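Any chance you can model this:
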Amino acid sequence: MQHHPATSRDAAWQAAAQSLVVRQLLLAEAARQGHGGADEEGAVDALIGAEVRVPEADEATCQRWFSANRARLRSPEVWQARHILLAADPEDAALRAAAEAEAAALIAELRADPDRFPALVARSACPSRGEGGDLGLIEPGTTVPEFEAALRALRPGELHPAPVATRYGYHVVQLLRHEPGHDLPFEAVRARIAAWLREASFRAAVRQYIQVLAGRARIEGIALAAADGPLVQ
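Here you go, the predicted model:
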């Protein structure tokens, strides 16, 4: 049950029970077809490989998917920034206040002399101080929300006007570069689209195959979708 998170204990029990039933259906069919053995995972893989056929997506199918899903096929937005971190535990109010004040003082100093950044970054508690505070390329979702929000508020070359608070402490942040995402050409994503379509088709085919096995089996005590129509089989 711990492998099947759910909104209630009963729902987790149902999901776990269904998973065990599906596993037993596959193992029984693998044994019937001579794929059995000590390696249960290998037996199931051999069964699926023999019984489930997934066609490769042709060019026209990939083109249609490409046209309908352009928003999913953009290069990620990226920022390059450098920072100075004044570390402070979120539970230590006095240390947080001191770190904020120091960060504000550093910002004021940098506003007066932007060329001081390489010297001031030595105070940073982040390992990036060895790179002049440069964090490299940052994609959406790869840093804490407060830091990402600060980056979104800046233009290249700008220093954030106030210390940026995160759970790590207070940051002095300067945006170096910003590249918005852009649409990728079909040729650049053709292989990725084909892999996505194949994976979706494979999952659907496996679900259908399990439904066929359930339709042939006698299952008591658990509800499992079965398929016994000629179209499905």
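
When you work out contacts or count neighbours from here on, use the C-alpha atoms and nothing else.
Fine.

which is the next helix or strand following the helix or strand residue 63 falls within?
Using DSSP states H and E, residue 63 falls within helix 59-68. As assigned by DSSP H and E, the chain's next helix or strand after helix 59-68 is strand 78-87.

May I see the buried residues of the very next helix or strand once past that next one?
Downstream of strand 78-87, the first helix or strand assigned by DSSP H and E is helix 93-112. Residues 95, 96, 99, 100, 102, 103, 104, 106, 107, 110 are the ones in helix 93-112 that count as buried (16 or more other C-alpha atoms under 10 Å).

orientation of helix 93-112 relative to strand 78-87 in degrees?
Computed by axes from the mean of the first three to the mean of the last three C-alpha atoms, to 10 degrees, the angle separating helix 93-112 from strand 78-87 equals 130 degrees.

Let's see this one next, to set against the first:
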Amino acid sequence: MTALALTGRSLNWRGKSGLPPARGPIHAFPGTLQSERLRSVLTQAQEAGIKGTIPEILCDPRLLQILSRQFKVPVPSLETCHRHYRDHLESFRKPERYLGRQIVLRCLKSDLQGRAEGWARAERLIAILFFDPKMFGDLVATYDSITDGSGSGRLGPVMRGELPCELDIALCGLRPGQIYPTPVATEQGIHVVMLDHILPGEVMHFASVHGRISATLRGELQVAAARRHLARLAERYTAAAAE
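This is a model prediction of the structure:
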């Protein structure tokens, strides 16, 4: 690895073992302003732990991200943001939501016998529902269920990832009208799970994402400005070093 040392108007580089040290001739860089710009960039690279030859540092993507935040760019116009919104409409669509039902046979996780009995009972309920899904309403009224207050045993609507892992895998892996083929064990008890509907995600209104779009476009402009700045420094440094 190489190490950076700023001393006076020169930049000293200690080369790899066995190689003669190389010098970065900042003092020979064309123009005082360009020299100071290069010195500033290399100082920031050093502070970020970015090492290598000067051309390598100027091409390092980590330096690009550091410098991009320092560039002032115009705020994208409303029309520019609208155009980005129209061109990337699907990226602003909310995730699908899943609406189903469940029967929960309550039992403590530590109650191994209760869990075994609940599991066996849940398997019988699943067998009944596979034969006649319309029995769900009658069955959920008979057993201890976590309900929405109407006795329906409603589950959702929820997005993928919002439920406990076991329930999430079961519910979101079904097609509408399907019953999960095995009981599902959670902290609450043993669940029988059925999916009724998958609600399509709605596209968010422009007003709700305008700020996010503007920040994204400004970030892209800043990165582009930093990339041009580093490319110019690298080109002029290479030309100066060759003289």
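
Could I get the TM-score for this pair?
For this chain pair, the superposition-based TM-score is 0.53 by TM-score structural alignment, normalised by the length of the first structure; 147 aligned residues with a C-alpha RMSD of 3.1 Å.

Grab the nearest non-local neighbour of residue 34 of the second structure.
Using C-alpha to C-alpha, 6 or more residues apart in numbering and skipping the chain neighbours, the partner closest in space to residue 34 of the second structure is residue 233 (7.6 Å).

Which elements pack onto the helix or strand containing the one you found?
Under the criterion of DSSP H and E, residue 233 of the second structure resides in helix 206-242. Helices and strands touching helix 206-242 of the second structure, by 3 or more C-alpha pairs under 8 Å, 6 or more residues apart in numbering; DSSP states H and E, are helix 54-58, helix 61-68, helix 78-87.

Let's check: the centremost residue of the first structure is which one?
The C-alpha lying nearest the average C-alpha coordinate of the first structure belongs to residue 141 (C-alpha atoms, centre = their mean; 8.9 Å).

coming back round to it: flag every buried residue along the helix holding residue 63 of the first structure.
62, 63, 66.

now do stretch 186-206 of the first structure
Applying 16+ other C-alpha under 10 Å to stretch 186-206 of the first structure flags 186, 193, 194, 197, 198, 201, 202, 205, 206 as buried.

That stretch: how far from the chain's middle?
Offset of stretch 186-206 of the first structure from its chain centre (C-alpha atoms, centre = their mean, to the nearest Å): 18 Å.

Equivalent analysis for stretch 190-201 of the second structure, please.
Distance, centroid of stretch 190-201 of the second structure to centroid of chain: 25 Å (C-alpha atoms, centre = their mean).

Residues touching it, excluding its own?
93-107, 115, 118-119, 122, 125-126, 167, 170-171, 174-180, 182-185 (C-alpha atoms under 8 Å, 6 or more residues apart in numbering).

Check stretch 77-93 of the first structure too.
Under C-alpha under 8 Å, 6+ apart, the answer for stretch 77-93 of the first structure is 95-96, 99-100, 102-103, 120-121, 123-126, 129, 132-140, 151, 167-182.

Stretch 3-23 of the second structure maps to which residues in the first structure?
For stretch 3-23 of the second structure, there is no aligned range in the first structure, judged by TM-score structural alignment.

Ends of that stretch, what's the gap?
Start to finish, the residues bounding stretch 3-23 of the second structure are 12 Å apart (C-alpha to C-alpha, to the nearest Å).

What of stretch 44-61 of the second structure?
Taking C-alpha to C-alpha as the criterion, the two ends of stretch 44-61 of the second structure lie 13 Å apart.

Just tell me the aligned range of that stretch in the first structure.
By TM-score structural alignment, stretch 44-61 of the second structure lines up with nothing in the first structure.

Same check on stretch 221-234 of the second structure?
So stretch 221-234 of the second structure sits over no part of the first structure, by TM-score structural alignment.

ok now that stretch, how far from the chain's centre?
26 Å.

List the buried residues for it?
So, applying 16+ other C-alpha under 10 Å, buried residues of stretch 221-234 of the second structure: 221, 222, 223, 225, 226, 227, 229, 230, 233, 234.

Check the gap between the last one and residue 35 of the second structure for me.
Using C-alpha to C-alpha, residue 234 of the second structure is found at 12 Å from residue 35 of the second structure.

cool, the fifth one as well?
Per C-alpha to C-alpha, residue 226 of the second structure is found 17 Å from residue 35 of the second structure.

Check the second one too.
When C-alpha to C-alpha is the yardstick, residue 222 of the second structure and residue 35 of the second structure sit 22 Å from each other.

Then the third one?
Applying C-alpha to C-alpha, one obtains 22 Å for the distance of residue 223 of the second structure from residue 35 of the second structure.

Give me the spatial nearest neighbour of the residue mapped onto residue 190 of the first structure from the second structure, chain neighbours excluded.
In the second structure, residue 190 of the first structure lines up with residue 206, judged by TM-score structural alignment. Nearest residue to residue 206 of the second structure, sequence neighbours excluded (C-alpha to C-alpha, 6+ apart): residue 85, at 7.0 Å.

which residues touch the one you found?
Contacts of residue 85 of the second structure by C-alpha under 8 Å, 6+ apart are 92, 206, 213.

which among those residues gets closest to residue 57 of the second structure?
For residue 57 of the second structure, the nearest member of the contacts of residue 85 of the second structure is residue 213. The distance, counting by C-alpha to C-alpha, is 30.8 Å.

you'd agree the closest one is up against residue 81?
Yes - counting by C-alpha atoms under 8 Å, residue 81 is a contact partner of residue 213 of the second structure at 6.2 Å.

for residue 204 of the second structure, what are its contacts?
Neighbours of residue 204 of the second structure in contact, by C-alpha under 8 Å, 6+ apart: 92, 93, 94.
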